[in-house]
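# Model the following, please.
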Amino acid sequence: MDEKPKPGSLKTKSFEFVLEKFFDEFITVWYRERIVGATVYDKARREIDILKDKNTKLTKKKGEKTGDDASTGRRLPSAGSSRSQSDPKPGKRKGPPADVNAANRLTSEGSRNVESRLEHDVQLQNKELVQKVNHLKQKVHEIRADAHYELKEKDGQIEKLKKYLENLREQNNDLSKRLSKLAGDKLRQGNPDLADLSDRYRPTEIGKMFSEVYDNEWSDAYENISKMDEDKKVGILHGIVTKAFNFCDKKFNEQTMTVRTTLLGLEQESAEDNRPDNESQGPQVGNKTERFTNIQNILKDVRKELAMETAGNVAQQFTPTLGQYVSGFGIKPNEIDKTLRIYAAKCVELCWLMAVCDPPMALSEDKIGNPYDTNIYKPYTRSMKDLKNPVLELAIWPALRLHLGGSLVAKGVAQPGEGKSKK
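Take a look at the predicted model:
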């Protein structure tokens, strides 16, 4: 039995076109996979149709000639047979006449000549088809190679353009952020009334957190201070928050002096001498002052960025100060309650956030005996209805201002009392 031809082997039977076989097993697949285009596919299809028409016509002519030769051959013996039947003596049969034998020989030779010519034509045709197939194969390979090369080249260009576009976007975003930040910083510099809404620790937010400390940590610490009357308890807690504020302000100034000395080689001076407008020292010191101003602006940004991390470190440094302070009220360092330590640490953290603001925030002075201002304080436990001349009798929780002498951010808490009547 004949083996079934494998796809792409181009094993054809005698009546099959090589080109048509190639088209079915190669070009059709390549076109479906978009390796070759519609033009190549269409040209190959039309070429096959033309060749099939030629082959059909050639086969038809061959069949007509073969049929004519066969009819002539059949008629000649038939004439001899009729003459043999008319012979009155059937026992003695004569051989075919000489002209019949000659006709048969001519017919046989003619058939062989036609078959030979047809075979020669088919061989030529097959040769031409093979050449065309090879040509198409070469063309397909060229198209495939060119398409693959162009596709690969385009992919490389697309990747380069994507990276270039991404870099441009990053640069644009970076420049936009820097420009926006510079414009915002320049606008807000020295202007506390303009807040950076992207800053988690802007003054208004610090004011909210400061009030929450009084509502939560202050209350917990107050409940756990024992063996003292109310005035002493609230006095200790008020003293801790003011001590924490002064401690952070001192640390802030020390840090600024250290930067000034380390980076610029200038001697440590007072906080007033650090101001950029102090230009009484001549050009050299003026240049250093200008450089210091630039460094100070950078330091402000760094302090803001690392405010909470730094606040935790400052709170740890405040621990000895807390021990010394409460010892004056008869509380030993090892007897300090956990809630009191948490309260003190929270006060230091918020006071450090106040210190790194530009300008720094400020607490109210809370002087005993000053007129009681309800715009600044909320009453503690006593009502003011019966007070004719209310004064600040006991400071409970300081008020918070945007800066020294600035607008109020959060009210304080104080106990009102009756002041001396004016005569």
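
# Going by C-alpha atoms from here, please, whenever you check contacts or count neighbours.
Noted.

# on contacts alone, who are the packing partners of the host helix or strand of L350?
Assigned by DSSP states H and E, L350 belongs to helix 338-355. With contacts defined as 3 or more C-alpha pairs under 8 Å, 6 or more residues apart in numbering; DSSP states H and E, the packing partners of helix 338-355 are helix 203-213, helix 219-223, helix 230-264, helix 307-317.

# Sequence B follows; please return its structure for comparison with A:
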Amino acid sequence: MDDYVTRMRIEYDKKCKDYIQQNEQLETQKRIQDIKFVDLREELQTANDEKNKALNRLSQIAGARLTQGNPNIADLSDQNRPTKLAEKYSELYDNEWTDTYEELEANGLNEIEAIGKLLAILKESFYFCHKTASHYWQNMQQAVTDPFHGKQTDMSQDSEVQFQQQGASFQSQSQNNQSHSQHHHSLAQGDQSQFQSNKTDQSKSQHDQCWEEADQPKSKQTLRQLPDLPIEYSKQLHDIRKTMAVDLTQVVQEEFIRQLKKNDPAVAGMEKGIFFIKKCVELCWLMGIQDPPLCLVFECPAGSRFNKDLFRAYTKGGKHVDYPVWPAMLLKENGSVLAKGVAQGCA
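As a prediction, the model looks like this:
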């Protein structure tokens, strides 16, 4: 009886141990599966995030490709979009142009001279602002893509430091040699002088060589291959340039007037003319920072056929042009007409 009970206890303990081991194995497998599930869920979340980023980037690129360089798609929230600039352009001719024309006539200019002067001011404003806007855009692109801003690293300072170290080392060596020579009188005085002269020449040679290397022009510099600006970043830069252009208008106006007064001192005495000049520069500057920039058609030579698609008559019509008065505004070069120009016609 006791043997039977003992045997049963042993079997029971064995089954309990087996059951415990099975439970531990099941728990271990469950933990492993939970870990795998968490890892899989994180991978899926990461993949989903990357997918969303890729879709957003594709959407930005598609939007940038659709709008950048396409003047036919206008931002209606932009107060300086092409259609608004065309309205200001017409107002400039109707208001400030007329006031300045009367001022010039009062100062003794005849009709053709006054019209020619006003047209020349607008033309100079247009080319000045478009050139400035182009340089401004190039500088913005270079600032983003080139951390060195077109300059090579200058190692001349390192050469100078190296020379100073070599000079200090030579001076220490020379002092040691002089101390050593005082204990050896076998050297003749002439040999001693020659020795010091050679050392001085050597120092001078090292000095000249070091500074010649530092001052050599870097004529064989290798050009860096800069990365292309992604189109979505280019669109952002264009938007920044348009936003900043409004705040920079006064700076551009002052620089243009400064240069104009230098070439034509009579401008300083034009009270209404200065206001006309400022309006011309402001308008041309906002035209130049558009993408693509708006265009003015100044080509209207006397004697050419009167193009009614681009110009309207000043005081007289006709089949031919007598003289141009006001240029036409185009949406872009060779683009559609935003505002017609004005020209005097003749038979």
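
# picking up where we left off before, the helix holding L350 of the first structure to helix 230-264, inter-axis angle?
Counting by axes from the mean of the first three to the mean of the last three C-alpha atoms, to 10 degrees, helix 338-355 of the first structure lies at 40 degrees to helix 230-264.

# Helix 338-355 of the first structure: which residues count as buried?
Neighbour counts over helix 338-355 of the first structure (16 or more other C-alpha atoms under 10 Å) mark 339-355 as buried.

# Ok, stretch 142-158 of the second structure next?
Buried residues in stretch 142-158 of the second structure (16+ other C-alpha under 10 Å): S156.

# now R81 of the second structure: how far from L283 of the second structure?
11 Å (C-alpha to C-alpha, to the nearest Å).

# Repeat that for F37 of the second structure.
Counting by C-alpha to C-alpha, the separation of F37 of the second structure from L283 of the second structure is 63 Å.

# same deal with T249 of the second structure?
Using C-alpha to C-alpha, we find T249 of the second structure at a distance of 9 Å from L283 of the second structure.

# likewise G318 of the second structure?
Taking C-alpha to C-alpha, one finds G318 of the second structure at 30 Å from L283 of the second structure.

# With T6 of the second structure instead?
108 Å.

# Isn't H130 of the second structure up against C284?
Yes - between H130 of the second structure and C284 there is a contact under C-alpha atoms under 8 Å: 7.3 Å.

# for V337 of the second structure, what are its contacts?
V337 of the second structure makes contact with 310, 328-331, according to C-alpha atoms under 8 Å, 6 or more residues apart in numbering.

# aligned partner of it in the first structure?
Mapped onto the first structure by TM-score structural alignment, V337 of the second structure lines up with L408.

# ok, now Y323 of the second structure?
Aligned by TM-score structural alignment, Y323 of the second structure pairs with L394 of the first structure.

# Against which helices or strands is the helix or strand harbouring that match packed?
If you go by DSSP H and E, L394 of the first structure is part of strand 390-397. Contacts defined by 3+ C-alpha pairs under 8 Å, 6+ apart place strand 390-397 of the first structure against helix 230-264, strand 412-418.

# List the buried residues for the longest one?
Right, helix 230-264 of the first structure. 233-234, 236-249, 252, 256-257, 259-260.

# With stretch 54-62 of the first structure instead?
Of the residues in stretch 54-62 of the first structure, those buried under the neighbour-count criterion (16+ other C-alpha under 10 Å) are 55, 62.

# One more: stretch 251-268 of the second structure?
Buried positions in stretch 251-268 of the second structure, judged by neighbour count with 16+ other C-alpha under 10 Å: 252-253, 256-257, 260.

# got it, and stretch 101-112 of the second structure?
101-104.

# and that stretch, how far apart are its ends?
Stretch 101-112 of the second structure has its terminal residues 10 Å apart, counting by C-alpha to C-alpha.

# got a list of contacts for it?
By C-alpha under 8 Å, 6+ apart, the list of residues contacting stretch 101-112 of the second structure from outside reads 114-115, 118, 270, 272-273.

# what's the answer for stretch 363-381 of the first structure, then?
Contacts of stretch 363-381 of the first structure (C-alpha under 8 Å, 6+ apart): 389-396, 398-401, 404, 408, 411-416, 419.
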